[in-house]
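K.L.:
sharing a model that was predicted from the sequence below.
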Amino acid sequence: MLNISPNKLNQKVDLGHYKSAQKVFHKRHYKHFNRFLLVFAAIGIIVLFLPWTQNIAGKGYLTTLKPDQRPQTIQSPIPGRIERWYVQEGDFVKKGDTILFISEVKNEYFDPNLLQRTGDQIAAKAMAVTSYKEKVDALNSQIEALLTERGLKLKQARNKLIQSRLKVQSDSIDLEAAKTNILIAQRQYDRVEQLEKEGLKAVTDLEAKRLKLQEAQAKLISQENKLLAAKNEVINSEVEINRTQAEYTDKISKAKSDMFTAQSNQFDTEAQVTKLENEYANYEMRSDLHYIRAPQSGFINKALQSGIGETFKEGDRLVAIMPTEYDMAVETYVEPLDLPLIHLGEKVRIQFDGWPAIVFSGWPNLSYGTYGGEVVAIETFISDNGKYRILLAPDKDDQPWPNEIRVGSGANTIALLEDVPIWFELWRQLNGFPPNYYQPENEMANSSTK
C-alpha cells in the first residue's frame, strides 16, 4: 500500500494474525538486511579510495619494428610479359632466388643478339679511335719535322744574310780603295802632263799615266757595281728569310689544322664509344632484369599477376612476399586529446586478438593474458583517420610475446598513466574530463638537468 490516505488502515487492522505478515514483518529480518546494507556501504566507500590506474585504450594491429621487415610487394622496373613462374604461393624463397621470368614487350629490345651487335659497334668505334690517335701522332711527327726543317732553313738564310752583309762591307772597303787609287792616278797624270808641257817628260809617259788613270776609273765603276750587287744580295737574303718563314708557317698551320680535325674526330668517336658502352651496360642490366628475384628471404604470400603471357607496365606489383626474420611491433592510434600523455619509453599493456585474456584496465597487475609493450615512436603528423600513430616494441622487462602471433592481426592497447582513487576516476568519467596530465620521472630528471 502507498499509505497516502489520512485514514491509516494499519492502525485499525492488526496484520499480525496473518502468517504472511508474521514472516515479512519479523524484526530479525530487518536486522540482517540492515547489517548487509551497512557492510556493503562500508565496502563501497573503501573501494572508492582504492588506487586506480588511469589509461588510454587504443585499437591497432601487429606490424614490424623496422620498415625493411614488413610485408612487401615486388615490382618490375621494366614493362614485360610473364613467360614462366618458378614458385607458387606459400613457397619459401631465399634472397636472390628466381621467382619468375619475363620477356620484352618493346620493339627496340626484340633483337636476341642486341648485346652482341652493340659490342661489335663498340669494337668498330674503338678501332676508329685508334686510327684517329695514330693519325694525330703522325701529324705531330710531321709538325715536328717541319719545325726542325724551318729552323735549319732559317739558319741557312740567316747565314747567307750575314755573308751578304760581310760582302757589302768588303766591297765598300774596295770601293774606298778604288776612289783612293783614282785620286792618286789623277794627281800623277796632272803632274806628268805639267812636266810634259814643260818638256821634262815624254809624251809616252803622259799617255801611260792617262791609261793608268782610265784603268783606275774603270775599276772604281766596277767596284761600285759589286757593292750594289752585294747590297742586293742582302736584300735577297732578307726576302728569303721572310719567304721561308711564311712557307713553313703555312705548312705547319695546315698540319696543325689536320691534327686538330683528327683530334676532334677522335674525341667525337670516343664520345660515341662511351655512349655505346653506356647502352651496352643498360642492355646488359635490362636483360638481367628479365629474371625477377627475391630481394630477401621470405614466404610468397600472393601472386598479384598470374598466368602466362600476361603483360604489365613498369612499376606494377607482381608478387607479395613476407620476410622470415622480423622484430614484432604494434601500431596503434590515440586521440589528439590524449597525445600529450604519451611519451617515449611509456609502458603499455597489449591484448592480442585471438589470444585469451582477462583485462582489468585500472588494475594491470590483476590482468591475465596481456603483454608488455614500450613506446618507441610517436608520429608528429596526424593520420588519415584523425588520430596519431604510436609504435610499440616488446617490453624487455616483461614476458616475451607469443611466437604464434602474425603481422597484420589486431591488438588492443592500454597505455598506463597516473594512479588516482576510484572516486576521482568515476568523477572524471562522469564529467568527460581527460586523464591527468603528468610528466614521467625520466623526463622530469632530464628537464631538471637542463
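P.N.:
Arrived safely.

K.L.:
from now on I want contacts and neighbour counts done on CA atoms only, so please keep to that.
P.N.:
Noted.

K.L.:
if I look at L115, how far off is T180?
P.N.:
Per CA to CA, to the nearest Å, L115 is found 97 Å from T180.

K.L.:
neighbour count for those two, which is higher?
P.N.:
L115 (18 against 14; other CA atoms under 10 Å).

K.L.:
report the buried residues of stretch 157-176.
P.N.:
For stretch 157-176, burial by neighbour count (16 or more other CA atoms under 10 Å) applies to 157-158, 160-161, 163-165, 167-168, 171-172, 174-175.

K.L.:
narrow these to those in strands?
P.N.:
Using DSSP state E, no member of those sits in strands.

K.L.:
start to end distance for stretch 375-388?
P.N.:
Stretch 375-388 has an end-to-end distance of 13 Å (CA to CA).

K.L.:
should've said stretch 388-406
P.N.:
First-to-last residue span, stretch 388-406, CA to CA: 23 Å.

K.L.:
list the contacts of it.
P.N.:
For stretch 388-406, contacts defined as CA atoms under 8 Å, 6 or more residues apart in numbering pick out 62, 65, 328-336, 339, 347-348, 352, 371-383.

K.L.:
among those, which ones are in strands?
P.N.:
Using DSSP E, the contacts of stretch 388-406 in strands are 62, 328-334, 347-348, 352, 371-378.

K.L.:
I figured T73 hits A320, correct?
P.N.:
Yes: taking CA atoms under 8 Å as the definition, T73 is a contact partner of A320 at 4.2 Å.

K.L.:
turn the buried residues of stretch 157-176 into a markdown table, including distance to I184.
P.N.:
Converted to a markdown table, the buried residues of stretch 157-176 look like this (distance: CA to CA, whole Å):
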| residue | distance to I184 |
| --- | --- |
| A157 | 40 |
| R158 | 39 |
| K160 | 36 |
| L161 | 35 |
| Q163 | 31 |
| S164 | 30 |
| R165 | 29 |
| K167 | 25 |
| V168 | 24 |
| D171 | 20 |
| S172 | 19 |
| D174 | 15 |
| L175 | 14 |
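
K.L.:
quick check, T53 in a strand?
P.N.:
Yes: assessed by DSSP: H, G, I helix; E, B strand; the rest coil, T53 belongs to a strand.

K.L.:
run a quick neighbour tally on it.
P.N.:
Neighbours of T53 using other CA under 10 Å come to 18.

K.L.:
please apply the same query to H32.
P.N.:
Neighbours of H32 (other CA under 10 Å): 11.

K.L.:
pretty sure it sits in a helix.
P.N.:
Yes: under three-state DSSP, H32 falls within a helix.

K.L.:
and the closest residue to F92 other than its chain neighbours, what helix or strand is that in?
P.N.:
Setting aside the residues directly before and after it, F92 is nearest to F299 in space (CA to CA, 6 or more residues apart in numbering), at 4.5 Å. F299 belongs to strand 298-303 when assigned by DSSP states H and E.

K.L.:
take this one as well and set it beside the first:
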Amino acid sequence: MLNISKDNNILITPGKYASITSVARRPHYKLLNRIIVGFLVFLVACLFLPWTQNIDGRGAVTTLKPDHRPQTVHNAIAGRIEKWFVQEGDYVNKGDTILFISEIKEDYFDPNLISNTKQQVDAKKMAYDSYGEKVGSLEVQAKSLLTERQLKLEQGRNKIKQALLKIKSDSMDLEAVKTQLRIANTQFDRSTALNKEGLKPLTDVEQKRLKLQEAQAYIITQENKLLSSKNELINARVEINRITAEYAEKISKSHSDKFTALSTQYDTGAQVNKLENQFVNYSVRNGLYYITAPQSGYVNRALLAGIGETIKEGTGIVSIMPAGYDIAVETYVDPIDLPLVHRGAKVRVWFDGWPRIVFSGWPGLSYGTFGGRVVAIENFISTNGKYRILVSPDKDEEKWPKQLSIGAGAESIALLDTVPIWYEIWRNLNGFPPNFYKPDGQDSNSKDKK
C-alpha cells in the first residue's frame, strides 16, 4: 500500500463520528452475531454426537435354504413327450405328475420286459437252488465214502491181524514138526543100531524109517503153509494200500464235483444278482416315464413345448418356485470391508420399490429399513470382484414384508462401532478404514474356545 499521507501517526476514534456510532448501535447486528456464535457452538456440539460406522452393499432377495429357491425339474431318461398335465402358473403338490414321456430306446420296447426279466430271475434262482442241493448230495456222498473207507480199512486191518496170528500158529506147528523130525531121526538111528546088534527086528527099523520119511514130508508141508500165511499178510497189507488209494480217488472226485457245483452255484448267484439288478432298473425306469414335482410350489415357466418332441437325459422341463420359503438377502461387500463383517452382525436392509428414508450413521432415525443378521460369509470372491454375504431377518425386530419376491433388488448397511462425528470426519479425511469391531459375545466365545 502506498504511503502518500504526510502524517503517518493519525488515530481515528470511532466515537467522534456520528455515522459510525449510529451503525454500531443497530440491534439486528447483535442478533446476527449471536446466531453465528450459537450456530458455531451447535456445530461444535454436533461433532461430539455418536455416529455408527457402517459398510454398505447391494444384492438381491433370495432364500435362506437351498431347497427353497427356484429349481428346474429335469428328466432322468431320454424319451418323447406324450402328454402335459400342468400349465404355467399352476400350483402342484409334491409327487404330482407334470409330464408323461414314452420310450425311444429299442432295448426297452418290449411291453413285457419286466415280467420276462422276472421269469429269468426266478429260473436262475431255481438253478441256484438245484446246485445247492447237488452240493449237499455230494457232501453226503463224501461222508459215505469216508465211512466206507473206514470200514474197509478196519476189515483190512483185521485180515492183517488174522494173517499175523496164522503165521504165528504155522511157525509153532513148524517147530513142532521139526521136533517130531528130530525124534523120528533119533528113533531111526537107535533102531538101526539095535538091529545091527540083533536086538531089534528089521520090521521095526522099516517102521522107524517110514515115520522119519513122514516127518520129513510133513515139515515141507508145514513150511509151505507158513509161507502161504506170510503171503496172505502181504496181500492184506497190499489190500490196505489199495483201499486207501481207491477211496482217496473217489473222495477227491467227490470233492472236485462238489467244488465244481459250488463254482457253478456262485456263478449262477452272480447271474441272479445281475438279473435282479436289471429287474429293479427296468422297474425304476418304468416309473421314470412320469415326471413328477419334487416339492410343492408354483410352475413358473415351461421350458419345453409341444407333443412328440424328443428330449435327452437331463433336459430341463419346467421351473418351480416352492410355495413356502424362508426369505433372505444376498449382498456383496468390497474385499477391504470383508474382515469387518462377522456372523451374527446386525445389518439394516431396504428393498427396491419400498419407501424408505435412510440415515446411515443413525440407523434408529431411518424409516423403511428392516433389521437382519449375517448368517453366512463366502470366503471365495465372486465374479463381480466382491464377497457374497447372506443376511436373514432379525427375529428381535420387525418382520420383513410378505410382498417381497425372490430376485428383487436390495441394499444393506452392516452396523459397526459407534464413534463421535468428529472422529468419523477425521477418518474419512485421512482415508482410514472403519474400526475393526467385534461384539463382546464373539470375544467371549473365542476365549471359551481357547
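P.N.:
Perfect, I can see it now. Here the structure is a predicted model, which is why all the values come from computation and not from measurement.

K.L.:
what's the TM-score once they're superposed?
P.N.:
The TM-score (TM-score structural alignment, normalised by the length of the first structure) is 0.88; 426 aligned residues with a CA RMSD of 2.3 Å.

K.L.:
report the buried members of the contacts of stretch 388-406 of the first structure.
P.N.:
Buried members of those, counted by 16+ other CA under 10 Å: 62, 65, 328-335, 339, 347-348, 352, 371-378.

K.L.:
can you pull out the helices in the stretch 251-400 of the first structure?
P.N.:
With DSSP state H, counting those that start in this stretch, there are no helices along the stretch 251-400 of the first structure.

K.L.:
burial of K197 of the first structure, as a residue count?
P.N.:
Neighbours of K197 of the first structure (other CA under 10 Å): 13.

K.L.:
hang on, it in a strand?
P.N.:
No: per three-state DSSP, K197 of the first structure lies outside any strand segment and is helix.

K.L.:
R191 of the first structure versus that one, what's the distance?
P.N.:
K197 of the first structure is 10 Å from R191 of the first structure, where distance means CA to CA.

K.L.:
how about Q223 of the first structure?
P.N.:
Per CA to CA, Q223 of the first structure is found 26 Å from R191 of the first structure.

K.L.:
which of the two has more neighbours?
P.N.:
Taking neighbours as other CA under 10 Å, Q223 of the first structure and R191 compare with Q223 leading, 21 against 15.

K.L.:
quick check: chain neighbours aside, which residue is closest to W423 of the first structure?
P.N.:
Counting by CA to CA, 6+ apart, W423 of the first structure lies nearest to L48, which is 4.8 Å off, once chain neighbours are set aside.

K.L.:
ok, the nearest residue to I167 of the second structure once chain neighbours are set aside - contacts?
P.N.:
Spatial nearest neighbour of I167 of the second structure, excluding adjacent residues (CA to CA, 6+ apart): S229 at 5.3 Å. Listed by CA under 8 Å, 6+ apart, the contact set of S229 of the second structure reads A163, L164, K166, I167, D170.

K.L.:
ok, now how distant is S229 of the second structure from N158 of the second structure?
P.N.:
14 Å.

K.L.:
one more: G95 of the second structure?
P.N.:
Distance from G95 of the second structure to N158 of the second structure, counting by CA to CA: 82 Å.

K.L.:
ok, the residue most central in space within the second structure to V121 of the second structure distance?
P.N.:
With distances taken as CA atoms, centre = their mean, N277 lies nearest the centre of the second structure, 19.9 Å away. From N277 of the second structure across to V121 of the second structure, the span is 10 Å (CA to CA).

K.L.:
how about I311 of the second structure?
P.N.:
Distance, I311 of the second structure to V121 of the second structure, using CA to CA: 32 Å.

K.L.:
what does K438 of the second structure give?
P.N.:
Distance from K438 of the second structure to V121 of the second structure, by CA to CA: 67 Å.

K.L.:
could I get the full set of strands for the stretch 151-300 of the first structure?
P.N.:
Along the stretch 151-300 of the first structure, counting by DSSP state E, counting those that start in this stretch, strands occupy 291-293, 298-303.

K.L.:
the first one vs the second structure, average distance?
P.N.:
Per the superposition on the second structure, strand 291-293 of the first structure and its aligned residues are separated by 1.7 Å on average (mean CA distance after the TM-score superposition for the first structure).

K.L.:
can you give me the offset of that strand from its chain's centre?
P.N.:
25 Å (CA atoms, centre = their mean, to the nearest Å).

K.L.:
what's the answer for the last one, then?
P.N.:
In terms of CA atoms, centre = their mean, the centre of strand 298-303 of the first structure is found 31 Å from the chain centre.

K.L.:
re the thing from before, residues near the residue nearest to F92 of the first structure, how many?
P.N.:
Residue neighbour count, defined by other CA under 10 Å, stands at 20 for F299 of the first structure.

K.L.:
looking at it, it is touching P323, isn't it?
P.N.:
Yes: using CA under 8 Å, F299 of the first structure is in contact with P323, at 6.5 Å.

K.L.:
quick revisit: and the residue nearest to I167 of the second structure, how close does it get to Q216 of the second structure?
P.N.:
20 Å.

K.L.:
and what of W422 of the second structure?
P.N.:
From W422 of the second structure across to Q216 of the second structure, the span is 152 Å (CA to CA).

K.L.:
equivalent analysis for V177 of the second structure, please.
P.N.:
Counting by CA to CA - V177 of the second structure and Q216 of the second structure are separated by 8 Å.

K.L.:
still on that earlier bit, and the residue nearest to W423 of the first structure, what is it in contact with?
P.N.:
Going by CA under 8 Å, 6+ apart, the list of residues near L48 of the first structure reads P421, I422, W423.

K.L.:
among those, which are located in strands?
P.N.:
With DSSP E as the criterion, strands contain P421 from among the contacts of L48 of the first structure.
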